[in-house]
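K.L.:
Provided below are the primary sequence and the corresponding predicted coordinates.
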Amino acid sequence: MSTARPFAAGTTLLSDVTAAVKSAGATLRDRYTPYARGVSLDEIVHEIHANDGAVLDVLREPLLAARPGARWAEDELAGGALPAGEWWIVDPAEGNINHVHGMDDWAVTATLVRDNQPVLTVVHLPLTGDTYTAVAGGGARLNDRPLTVSAKTGLDAALIGTGQARPREDERTFRRIGDSVTAMLINGLVVRVSVPATMQLIHVAAGRMDAFWQFSDVRSGLVAGALLVSEAGGTVTDLAGDPWTTASRDFLAAAPGIHAATLKVLATIA
């Protein structure tokens, strides 16, 4: 269980947010096809923006109405700290690139952040109907089942993952990703490299994966998973080992038994 200050939201807010995210998920599901849409970069970008626009049309107003006074973080690829107060950080199609290529690993996410800490989140997977939720101090759940992170204590037995946060990251970030994957292939059991981050982080929260790291500060891909993992009993820090916030430049979420070992390996990556 997280040691974060409990968020006294009550069940109504979580219910309202869950209903809004599920409704938005139905919109995204209706837009899904089991084949790739778009050949050129312009066509792919058009499909991505169309997905975002369609989902936000049904998601924005219910969320703003559910938490009067909370502001909206507009740029889903933005990173860094937000001004004090409450903010909605939403990814209308987390894994949008997968959606437009006919793959099935995508979701709709909505997270309420207070003073740069996530305090409530809903992640809905429209194709399976599964919904992951967490409230600070209240635990994490998959549908009606509590989530618990892995009990592993050896990195040599760990299934771990990373991924790319933005299209066309800078060359240094690409090289760090490659070097870190190599280091983890040497020290871990199996390494997954995929997008989006949230779809790996729900596995960490559920104990199916053991750790996820990322050289990025993109808020929308990390806030939901950060809260789910911490509320499921995991450890969430930056790559210096300090507690993670939206102001952090990088990210690690891991089962407590392998967090220190994972951090030690990643600390060698320049």
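P.N.:
Structure received. Residues are numbered from 1 along each chain as shown.

K.L.:
alpha carbons only for contacts and neighbour counts from here, please
P.N.:
OK.

K.L.:
let me know the secondary structure of residue 207.
P.N.:
Put simply, residue 207 is coil when judged by DSSP: H, G, I helix; E, B strand; the rest coil.

K.L.:
what about it, how many neighbours?
P.N.:
22 (other C-alpha atoms under 10 Å).

K.L.:
and if you look at residue 151?
P.N.:
14.

K.L.:
I'd say it and residue 259 touch.
P.N.:
No - applying C-alpha atoms under 8 Å, one finds residue 151 not in contact with residue 259, separated by 11.3 Å.

K.L.:
for residue 118, give its distance to residue 47.
P.N.:
Distance, residue 118 to residue 47, by C-alpha to C-alpha, to the nearest Å: 29 Å.

K.L.:
please disregard the earlier target; I meant residue 189.
P.N.:
Residue 189 sits 37 Å away from residue 47, going by C-alpha to C-alpha.

K.L.:
and here is the other one:
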Amino acid sequence: METLLRKSCEVIKEAGKSLKNAQVPSARAGDREKLVQQFRAINAFSTHIIRAGLLTIAPDIPWSDAEFDTTRQKDPALGRMYWVCDPMDGAIHFLQGFSPWCISLVLMENGSAAFSIVYDPVRDEMFTALRGQGAWLNGEKLRVNVRNTIQDAILATAHPNQPLKEKKETTLLLTSLGKLLPKAGAVRMLGPSSLQLAYVAAGRLDAFWEYGADVYDWLAGALMVEEAGGKVQTIVGEAFGLETNTGILAGNEELVGLLEEEMPVEWDIFSCKM
């Protein structure tokens, strides 16, 4: 498994280098439709490089193409072992010419992440995790931060990709921000969820939360937080996994416990208790 992780890192690094060299499109998108077209083009460009590289090193491991279909992500037909990849996390940043943006890759085995990679090509930072053995940044072992009060904590979150369609999740995010902004040391939205979770594993952030069901966005970073000594769960305190549909909460165990008490949930907003 260590050899496959190392070879996978080489594939991801090559893809990141190619993306970085591709640069931002010469003309900024004039409207949302053109921005979506640019995203599809750069996403396909990155996907092609990564899939080709993975086929070379592991031809028998299939690729899940359910990145944008949360129902298919739970399909048992995917098999015992398969790849989960976000070939461009933070695409808006990339297309607008700023960072961070990254690539994430997970090898799933029997329904859980066996290893994961999050690579930031701009900073040349390779975050990796191997189940049961730890998490690393460019080879240096990672450990979650020990801040254990909300008022001292540097928190991060992310908004839904489609706020107009994901109204419940948007309301929950805004409600949670209203509760936590006055209490926390600081709150940030840095863009890519996978990279923000990797930052939690590295102690750069103390905790991360996000509402929704975008499990594929969270798998890579979630394993890193766990392997760095942290805790990962759903917003409502359940075990995190492929079936998660309420959101993710990750950080050191004590801080996660405190934040869980602050998190509004669906029945709160619809019963007007907040």
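P.N.:
Looks like it arrived, so ask away. This structure is a prediction, so every number in the text was calculated from the model and none was measured.

K.L.:
need the TM-score from the superposition.
P.N.:
Once superposed, chain against chain, the TM-score is 0.90 (TM-score structural alignment, normalised by the length of the first structure); 261 aligned residues with a C-alpha RMSD of 1.8 Å.

K.L.:
give me the stretch of the first structure that stretch 202-219 of the second structure matches.
P.N.:
Counting by TM-score structural alignment, stretch 202-219 of the second structure pairs with residues 206-223 of the first structure.

K.L.:
now the helices for the stretch 1-150 of the second structure?
P.N.:
2-22, 32-57, 91-96 (DSSP state H, counting those that start in this stretch).

K.L.:
closest one to residue 229 of the second structure among these?
P.N.:
Taking C-alpha to C-alpha, helix 2-22 is the member of those nearest to residue 229 of the second structure, at 20.0 Å.

K.L.:
which parts of that closest one are buried?
P.N.:
Within helix 2-22 of the second structure, the residues that count as buried by 16 or more other C-alpha atoms under 10 Å are 5, 7-9, 11-16, 19.

K.L.:
so the residue nearest to residue 252 of the first structure when sequence neighbours are not counted: helix, strand or coil?
P.N.:
Among residues not flanking residue 252 of the first structure along the chain, residue 213 sits closest, at 4.3 Å (C-alpha to C-alpha, 6 or more residues apart in numbering). When classified by three-state DSSP, residue 213 of the first structure comes out as strand.

K.L.:
if we can go back for a sec, residue 118 and residue 47 of the first structure: who's more crowded?
P.N.:
Ranked by neighbour count (other C-alpha under 10 Å), residue 118 of the first structure and residue 47 place residue 118 first, with 28 against 20.

K.L.:
what does residue 110 of the first structure correspond to in the second structure?
P.N.:
Under TM-score structural alignment, residue 110 of the first structure pairs with residue 105 in the second structure.

K.L.:
residues contacting the residue most central in space within the second structure?
P.N.:
Nearest residue to the geometric centre of the second structure (C-alpha atoms, centre = their mean): residue 194, 2.2 Å. Residue 194 of the second structure sits next to 89, 104, 118, 217-221 when contact means C-alpha atoms under 8 Å, 6 or more residues apart in numbering.

K.L.:
and what of residue 242 of the second structure?
P.N.:
By C-alpha under 8 Å, 6+ apart, the contact list for residue 242 of the second structure reads 73-74, 111-112, 215.

K.L.:
can you do 10 Å?
P.N.:
Counting by C-alpha atoms under 10 Å, 6 or more residues apart in numbering, residue 242 of the second structure touches 70, 73-75, 111-113, 213-216, 218-219.

K.L.:
how close does the corresponding residue of the first structure for it sit to residue 10 of the first structure?
P.N.:
Correspondence of residue 242 of the second structure to the first structure, assessed by TM-score structural alignment: residue 246. Using C-alpha to C-alpha, residue 246 of the first structure is found at 24 Å from residue 10 of the first structure.

K.L.:
what do we get in the second structure for residue 166 of the first structure?
P.N.:
So residue 166 of the first structure corresponds to residue 161, using TM-score structural alignment.

K.L.:
oh sorry, the question was meant for residue 257 of the first structure
P.N.:
Residue pairing (TM-score structural alignment): residue 257 of the first structure is matched to residue 254 of the second structure.

K.L.:
nearest spatial neighbour of its match, skipping sequence neighbours?
P.N.:
Closest residue in space to residue 254 of the second structure, ignoring its immediate chain neighbours: residue 148 at 5.9 Å, by C-alpha to C-alpha, 6+ apart.

K.L.:
show me what contacts whichever residue in the first structure pairs up with the one you found?
P.N.:
Superposed on the first structure with TM-score structural alignment, residue 148 of the second structure falls opposite residue 153. Residues near residue 153 of the first structure by C-alpha under 10 Å, 6+ apart: 210, 255-261.

K.L.:
who's in contact with the aligned partner of residue 191 of the first structure in the second structure?
P.N.:
In the second structure, residue 191 of the first structure lines up with residue 187, judged by TM-score structural alignment. Taking C-alpha under 10 Å, 6+ apart as the criterion, residue 187 of the second structure is in contact with 153-157, 177, 180-181, 205, 207-208.

K.L.:
the second structure: strands as residue ranges?
P.N.:
Assigned by DSSP state E, the second structure shows strands spanning 81-89, 102-109, 112-120, 125-130, 134-137, 140-141, 154-157, 186-188, 207-210, 231-234, 248-251.

K.L.:
residues near residue 173 of the second structure, how many?
P.N.:
Neighbour count of residue 173 of the second structure, defined by other C-alpha under 10 Å: 23.

K.L.:
now residue 103 of the first structure
P.N.:
Neighbours around residue 103 of the first structure, by other C-alpha under 10 Å: 16.

K.L.:
rewinding a little: and the match of residue 110 of the first structure, how far is that from residue 115 of the second structure?
P.N.:
Residue 105 of the second structure is 8 Å from residue 115 of the second structure, where distance means C-alpha to C-alpha.

K.L.:
shared neighbours, these two?
P.N.:
By the contact definition C-alpha under 10 Å, 6+ apart, residue 105 of the second structure and residue 115 are jointly contacted by 128, 219-220.

K.L.:
which of those residues lies closest to residue 168 of the second structure?
P.N.:
Residue 168 of the second structure has its nearest neighbour among those in residue 219, at 22.5 Å by C-alpha to C-alpha.
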